[in-house]
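Peer 1: give me a 3D structure for the following:
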Amino acid sequence: MNQGEWSHPFGANALTDGVSCSRGGDTSTLPRMDDAAGRVAGNEMRIGVCILDKRGTVVATNGDVQGFLHPLQKLDTWPSILGMYSSKACARNQVSFFAQRMEDASRQRMSVEIELNRALQLGQFCLYYQIQVDRNSRPIGAEALIRWNHPTRGLIGPTQFIPVAEQSSLICAIGKLVIREACKQLKEWEGDVNFGHLVLAVNVSARQFQQRDFVESVCRIVHEYKAPASKLKFELTETTIFADIAGTAAKLLQLREIGVRFSLDDFGVGYSSLLCLHDMPIDQIKIDRSFVNNIAGNAKSEAIVRTLISLSRELGLSVVAEGVEREEQRQVLDNMGCPLQQGYLYNVPQAKKEFLQTVLRLNASRSPLPAERGSSCAAIFSSS
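Peer 2: The predicted structure is shown next:
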């Protein structure tokens, strides 16, 4: 390749003799003693080698390999690949060195992927439900959360495997499984006097949502189970929405036609929140737990939450405050007129049987409605 094709001065000077590639453009430069620099493209890789002295001066390239067989024998393309992608993950145009921990992490990730594939085939995933309640502690729905029922390690939470799944197509298969199970459950509850009103919220990853057949897949699942789509709600992050604004809006509108509703997750932490509310057919916002955590006694957090609740009311949106763990938080949110809440104060995520028992218990012990107690509290917004 020509020197002008290199994006790094070091590569242009040191590897003009030894690097060639027919396509692609990923470059890794490693200026240390006995290090190799490589360029990866698709399934092809050719390594250019340079030997440096302690000052970083090139003393030999791979045109002089006969005198440097020992370092060449140690050369492996995999460390070069790992170093390159480590550099790209941090930022472009920088130097990264291979470390053993990179390979260890990579092998661990591959091991988890293999197990996740097996778990999908064997049906080891299940849904847990974290209840959402209104201001009178009446259950109005739940967030459906995936759990991995591992045969030897027991129940595994999503933080331990979802990050790995999101780096591969596995997140799409897992996400489709969650939607399928949610629709199946909604159909089972339909018409039930105790559970028929419940709305299930499902988290949708960016990678899953960006699939070309996402809308078609959801419509097919809803039709298959004859599920009440108006009780199905997808939680999307701002990152997901702004990956493709026009495409996202089109998908949301298509799904709204069959009744699906949408919640903007972790609201308040993104830089484009107001644009989301202005341009996207969103039905609900979830106030991020970072604001809720400090709401009791923190004037800034209190002002932000109060403003978000007021803004949502003006826009006709529902609001859920997530991460409610203490009674004082509940009281502050209640005084602000926050219509819906979710958090450990009401219950941890539960298996289906325990969740339904919680719903029955809260229904039996609920506070009277505002109209029943003669209160002039703000109206409670529907989450559907």
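
Peer 1: C-alpha only now, for contacts and for neighbours.
Peer 2: Will do.

Peer 1: mind listing the strands for the stretch 251-384 of the chain?
Peer 2: 261-267, 284-287, 318-322, 340-342 (DSSP state E, counting those that start in this stretch).

Peer 1: save the ones you listed as CSV, and put in mean neighbour count and distance to residue 240 too.
Peer 2: Shown next, in CSV, are those (neighbours: other CA atoms under 10 Å; distance: least, CA to CA, whole Å):
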stretch, mean neighbour count, distance to residue 240
strand 261-267, 24, 10
strand 284-287, 24, 15
strand 318-322, 24, 19
strand 340-342, 26, 22
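
Peer 1: could those strands be laid out in JSON lines, adding distance to residue 140?
Peer 2: Shown next, in JSON lines, are the strands of the stretch 251-384 of the chain (distance: least, CA to CA, whole Å):
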{"stretch": "strand 261-267", "distance to residue 140": "15"}
{"stretch": "strand 284-287", "distance to residue 140": "14"}
{"stretch": "strand 318-322", "distance to residue 140": "11"}
{"stretch": "strand 340-342", "distance to residue 140": "8"}
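
Peer 1: what's the closest of these to residue 37?
Peer 2: strand 261-267 (41.4 Å; CA to CA).

Peer 1: in terms of secondary structure, what does the closest one contact?
Peer 2: Counting contacts by 3 or more CA pairs under 8 Å, 6 or more residues apart in numbering; DSSP states H and E, strand 261-267 is packed against strand 232-236, strand 284-287.

Peer 1: relative to residue 82, which of the ones you listed is closest?
Peer 2: strand 232-236 (31.2 Å).

Peer 1: between the closest one and strand 261-267, how big is the angle?
Peer 2: Here strand 232-236 runs at an angle of 30 degrees relative to strand 261-267 (axes from the mean of the first three to the mean of the last three CA atoms, to 10 degrees).

Peer 1: show me what strand 232-236 is packed against.
Peer 2: By 3+ CA pairs under 8 Å, 6+ apart, strand 232-236 packs against helix 170-189, strand 199-203, strand 261-267.

Peer 1: one more to line up against the first:
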Amino acid sequence: MIDKQHIIDRFVSYVTIDTESDPKSNTTPSTEKQWDLANKLVEELKAIGLSDVTIDENAYIMATLPSNVDHKVPAIGFVSHFDTSPDFTGANVNPKIIPNYDGNDILLNKEEGIVLSPDYFEDLKLYIGQTLITTDGTTLLGADDKAGICEIVSAMEYLIQHPEIKHGDIKVGFTPDEEIGRGAHKFDVEKFGAEWAYTMDGSQVGELEYENFNAAGAVVTVKGKIVHPGYAKGKLVNSMYIATEFINSLPRLETPEHTEGYQGFFHLHNMKGAVEKTTLEYIIRDHDKSHFEARKEVMLKLAEELNTQYEKEVINIDIKDQYFNMKEKVEPVMHIVDIAEEAMKQLDIEPIIKPIRGGTDGSQLSYMGLPCPNIFAGGHNFHGRYEYVPVESIIKATQVICKIAELTAEKYSN
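Peer 2: Here you go, the predicted model:
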């Protein structure tokens, strides 16, 4: 039996350490404060009894729980990230514990009138009667992905305390900077030594994902020409108007707020403009590789058309691929998904197999030679003040890790 209060205490000890990453930094980790939790985790992994606990110069943490069976079992891994998103502050996190949630509004912050309501966040209704951990309305919580770290550490501790549960070698990996897309960039797959792994970085209980977006970033630079407006006829070129033409020429309904499931999108997430120069920053996403390539081509052709229309190069586009759909790397080894699905079923958890509308360390790791599906960590409403996680979900994810380890050893026992 996994102790509930122990889980709460461990999770709270993680989220109250600020580990926000910084996309503008060129260092790894991108912020010095990530070392605070990283160093704590190293000591904790040693304290619970793991072997080969290491942390490198970039704060990548690895450890091993040695096999307790005589037969050969493939080494498997579990991976989570300890940074939090720069989308919303992670400083001075003050978690609120809501025992026996009654299904009504939760007042997060009386002074600012911030309410977590099931009328808006309907998933709350799934957790009536459970213990929720929420924010105080002024920060994010950090369940993304400190819930995943809590689950992995707790599972390793439980397996050490219960040697009757048989398993092969289990590798643990914790990474910095996942939230800024660099979590796997310096991950040493060979050193890690696992044949496959799972990221514990999903949301709702039961989520099991082995498909994610193909992703690219596009910077659109529009050039204009400033002339005194009183004498501007035939001379002034306003880059902001041309940028508006570009924006409005892309499919209006192919944006995040109008898409779901496997549907891709163009997302304008930043814009800075003046007459002489306007910069648009887009992300391009699609699960289908051919559609993904077509989206990039649409943007390039649109720029070409506008340059022809204005009879000069007014628009320049720089498109860079970011990550790709892990499905291509996981499908040839689908037994690793099957084991996770069976683990959930044996724990009476209904598997929810669906595509990730985003990215994951698992995508990059899969292309680096470590097939790595994603499993639920339990949190909801990531990257903002309404983030919460049910304690029972953390416990269930911890149990799934233990069961995967057990089933893997059983599968290779003959």
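
Peer 1: quick check: TM-score for this pair?
Peer 2: Scored against TM-score structural alignment, normalised by the length of structure 1, the superposed chains reach a TM-score of 0.24; 167 aligned residues with a CA RMSD of 7.4 Å.

Peer 1: out of the helices and strands packed on strand 232-236 of structure 1, nearest to residue 277 of structure 1?
Peer 2: strand 261-267 (8.7 Å).

Peer 1: about what we covered before: rebuild the helices and strands packed on strand 232-236 of structure 1 as JSON lines, extending it with distance to residue 81 of structure 1.
Peer 2: Formatted as JSON lines, those follow (distance: least, CA to CA, whole Å):
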{"stretch": "helix 170-189", "distance to residue 81 of structure 1": "22"}
{"stretch": "strand 199-203", "distance to residue 81 of structure 1": "33"}
{"stretch": "strand 261-267", "distance to residue 81 of structure 1": "35"}
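
Peer 1: figure out which of the ones you listed is closest to residue 150 of structure 1.
Peer 2: Using CA to CA, the nearest of these to residue 150 of structure 1 is helix 170-189, at 15.0 Å.

Peer 1: the closest one packs against which elements?
Peer 2: helix 100-122, strand 139-150, strand 199-203, helix 206-209, helix 214-225, strand 232-236.

Peer 1: could you say which of the ones you listed is packed most deeply?
Peer 2: Compared across those, strand 199-203 shows the largest average neighbour count, a mean of 24 (mean count of other CA atoms under 10 Å).

Peer 1: the inter-axis angle of that strand versus strand 261-267?
Peer 2: 60 degrees.

Peer 1: let me have the helices and strands packed on strand 261-267 of structure 1 in TSV, extended by distance to residue 312 of structure 1.
Peer 2: Shown next, in TSV, are these (distance: least, CA to CA, whole Å):
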stretch	distance to residue 312 of structure 1
strand 232-236	17
strand 284-287	8
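
Peer 1: wait, which of these is closest to residue 363 of structure 1?
Peer 2: The nearest among these, by CA to CA, is strand 232-236 at 21.3 Å.

Peer 1: name the next helix or strand downstream of the closest one, please.
Peer 2: Using DSSP states H and E, the helix or strand that follows strand 232-236 of structure 1 towards the C-terminus is helix 238-242.

Peer 1: buried residues in that following helix, which are they?
Peer 2: Buried residues in helix 238-242 of structure 1, counted by 16 or more other CA atoms under 10 Å: 238, 240-242.

Peer 1: same question for stretch 172-186 of structure 1.
Peer 2: Result for stretch 172-186 of structure 1 [16+ other CA under 10 Å]: buried residues 172, 174-186.

Peer 1: sorry, back to before: so which of the helices and strands packed on helix 170-189 of structure 1 is nearest residue 156 of structure 1?
Peer 2: Here strand 139-150 is closest among these (CA to CA), at 5.0 Å.

Peer 1: what angle separates the closest one from strand 232-236?
Peer 2: Going by the same axes, to 10 degrees, strand 139-150 of structure 1 makes 70 degrees with strand 232-236.

Peer 1: which residues touch whichever helix or strand comes after strand 139-150 of structure 1?
Peer 2: Counting by DSSP H and E, the next helix or strand C-terminal to strand 139-150 of structure 1 is strand 154-156. Residues from elsewhere that reach strand 154-156 of structure 1, judged by CA atoms under 8 Å, 6 or more residues apart in numbering: 147-150.

Peer 1: returning to that earlier point: adding distance to residue 284 of structure 1, write the buried residues of stretch 172-186 of structure 1 out as a markdown table.
Peer 2: Converted to a markdown table, these look like this (distance: CA to CA, whole Å):
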| residue | distance to residue 284 of structure 1 |
| --- | --- |
| 172 | 24 |
| 174 | 24 |
| 175 | 21 |
| 176 | 22 |
| 177 | 24 |
| 178 | 20 |
| 179 | 19 |
| 180 | 22 |
| 181 | 22 |
| 182 | 19 |
| 183 | 20 |
| 184 | 23 |
| 185 | 22 |
| 186 | 20 |
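
Peer 1: quickly check the residues you listed for the two that are furthest apart.
Peer 2: 172 and 186 (21.0 Å).
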